[in-house]
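Engineer: this one's structure only:
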């Protein structure tokens, strides 16, 4: 039984009212706001209170990333935060975290703060081989929560109901046996939704470095024959598509300064070379930020001729590279490409082209 204390004789002075108002106003600090307008609170209690009061601005992702299965996970489906169970009927106030296991968390400004999420927030639901949901992430960007699941906003208990005092017990009351507790109702788990198709990530890149080339040329006069190699500055620009964690494809253009070759009689030649190519990439993440990959493809190589004009040949290409993430979208990139030489029967006979470059890659 609940009994309430009557307060007929308590008077609130203006000083008391002002003091109470200041205490309520300063109870919670203003939330932290990142550049996208998302908010975070210093404590879980502040975040919970804002959600319950209806004043919280729920987190809205701004980037896009495909889903990524982790160890023990067999499939992934789309859903809402409230699909994780009744505990999430008000949403979540989760501790903001940074990048881990190849996936980001929240913006740097909100890391260490408690970030509110709506019960209608779209999430990726990762399941094991039995169909049990074992992890959730933010749907649009696949950003991670602080744990396998976000921290739910506690549902406040119902307000107490005042009841009148019980009457004095009658003499020799008859004590009835308590009614048995109802058996728990088992609600079957919903069938897993269809597996979400992984997205394709486009990117652009540019590098600057050095181009090594060589040539053997038999001139008609004989004395101006050339057998020389040269290194000049060059660069590559390209676009790519990352189909999944392993496989990708790229188109690129390579150019640079003209190579300076000297004939046996001292005659000098300035010979330009450029290449337009396509290649497949196959790689994997060595660490959370470092990725190594190999390259296989072909390039259409165009050389200036010693006698004027130019010629183009399609040649095989092998290579390797690496990227190191600086942020969710931007990374440092290193490239090595080896374009195979032509057959020995040609004149001029161009040698292998080797390119070494360092630059940036931006993923969308």
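Structural biologist: Good, I have the coordinates. Values in this document were obtained by computation on a predicted structure and should not be read as measured data.
Engineer: please count neighbours and contacts with C-alpha atoms only from this point.
Structural biologist: Noted.
Engineer: the closest residue in space to residue 362 that isn't next to it in sequence and residue 202, how far apart?
Structural biologist: Leaving aside its chain neighbours, residue 362 sits nearest to residue 330 (4.7 Å; criterion: Cα to Cα, 6 or more residues apart in numbering). Using Cα to Cα, to the nearest Å, residue 330 is found at 12 Å from residue 202.
Engineer: let's bring in a second one:
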């Protein structure tokens, strides 16, 4: 529930910004970088939140549809799970996603994410080799266009198989 409230509050902030921005470019290649919080559910690691970093390269096919290749660091804590029983926890995720969205105003855009990727399951002991799982991702977010090429984004995503919740804030530049 707190996760949903955080998303609602961040989305409201985007609507409260001044409306001097322009609509982003409709088509083209873009790069994005995000940082935020990853909440990992694993019985082999603590339930705390870690810093999450991600980057993506994408193509905005039309004003309502885009595709991107992305990579996300889910756990930047090198001691994660050191005091829990031996097992695996999600550490990294990369994949391909479709991004569908709609403009709410000239500057504000709402979008959804659906995709699939590979999650690296890291062992919390040195004797446990890393494993890789196929992991679907779903997400919702909002963006605020600062100019035709630059925008700020807030997104909530969920990796369904590894049960990782992500809340990120980032920037996107479109070429």
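Structural biologist: Structure received. If you're wondering where the values come from, they're calculated on a predicted model, not measured in any experiment.
Engineer: now the TM-score, please.
Structural biologist: Superposed pair, TM-score by TM-score structural alignment, normalised by the length of structure 2: 0.76. Supporting alignment: 151 aligned residues with a Cα RMSD of 2.6 Å.
Engineer: what does the residue nearest to residue 362 of structure 1 correspond to in structure 2?
Structural biologist: Using TM-score structural alignment, the partner of residue 330 of structure 1 in structure 2 is residue 150.
Engineer: so where does residue 24 of structure 1 fall, helix or strand?
Structural biologist: Assigned by DSSP states H and E, residue 24 of structure 1 belongs to helix 14-25.
Engineer: what span of structure 2 is that helix aligned with?
Structural biologist: Going by TM-score structural alignment, helix 14-25 of structure 1 sits over no part of structure 2.
Engineer: now do the same for the residue lying farthest from the centre of structure 2: helix, strand or coil?
Structural biologist: Distance from the centre of structure 2 peaks at residue 127, with 30.3 Å (Cα atoms, centre = their mean). Taken by DSSP: H, G, I helix; E, B strand; the rest coil, the conformation at residue 127 of structure 2 corresponds to coil.
Engineer: gap between it and residue 86 of structure 2?
Structural biologist: 10 Å.
Engineer: likewise for residue 124 of structure 2?
Structural biologist: 6 Å.
Engineer: equivalent analysis for residue 152 of structure 2, please.
Structural biologist: 40 Å.
Engineer: neighbour count winner among the two?
Structural biologist: residue 152 (19 against 16; other Cα atoms under 10 Å).
Engineer: on contacts alone, who are the packing partners of the strand or helix carrying the more buried one?
Structural biologist: For residue 152 of structure 2, the host element (DSSP H and E) is strand 150-159. Contacts defined by 3 or more Cα pairs under 8 Å, 6 or more residues apart in numbering; DSSP states H and E place strand 150-159 of structure 2 against helix 2-16, strand 131-145, strand 164-174.
Engineer: touching both of residue 124 and residue 86 of structure 2, which residues are there?
Structural biologist: Common contacts of residue 124 of structure 2 and residue 86 (Cα atoms under 8 Å, 6 or more residues apart in numbering): residue 44.
Engineer: could you pull out the helices for structure 1?
Structural biologist: Secondary structure of structure 1 (DSSP state H): helices at 14-25, 44-53.
Engineer: deepest-packed of those helices, please.
Structural biologist: helix 44-53 (a mean of 19; mean count of other Cα atoms under 10 Å).
Engineer: now for residue 294 of structure 1, how many residues are close by?
Structural biologist: Neighbours around residue 294 of structure 1, by other Cα under 10 Å: 18.
Engineer: that one contacts residue 282, correct?
Structural biologist: Yes - using Cα atoms under 8 Å, residue 294 of structure 1 makes contact with residue 282 at a distance of 5.4 Å.
Engineer: between residue 330 and residue 202 of structure 1, what contacts are shared?
Structural biologist: Contacts common to residue 330 of structure 1 and residue 202, judged by Cα under 8 Å, 6+ apart, are residue 363.
Engineer: count of residues packed around the closest residue to residue 236 of structure 1 other than its chain neighbours?
Structural biologist: Closest residue to residue 236 of structure 1 in three dimensions, ignoring its sequence neighbours and counting by Cα to Cα, 6+ apart: residue 254, at 4.5 Å. Using other Cα under 10 Å, residue 254 of structure 1 has 21 neighbouring residues.
Engineer: residue 254 of structure 1 maps to what in structure 2?
Structural biologist: Using TM-score structural alignment, residue 254 of structure 1 pairs with residue 72 in structure 2.
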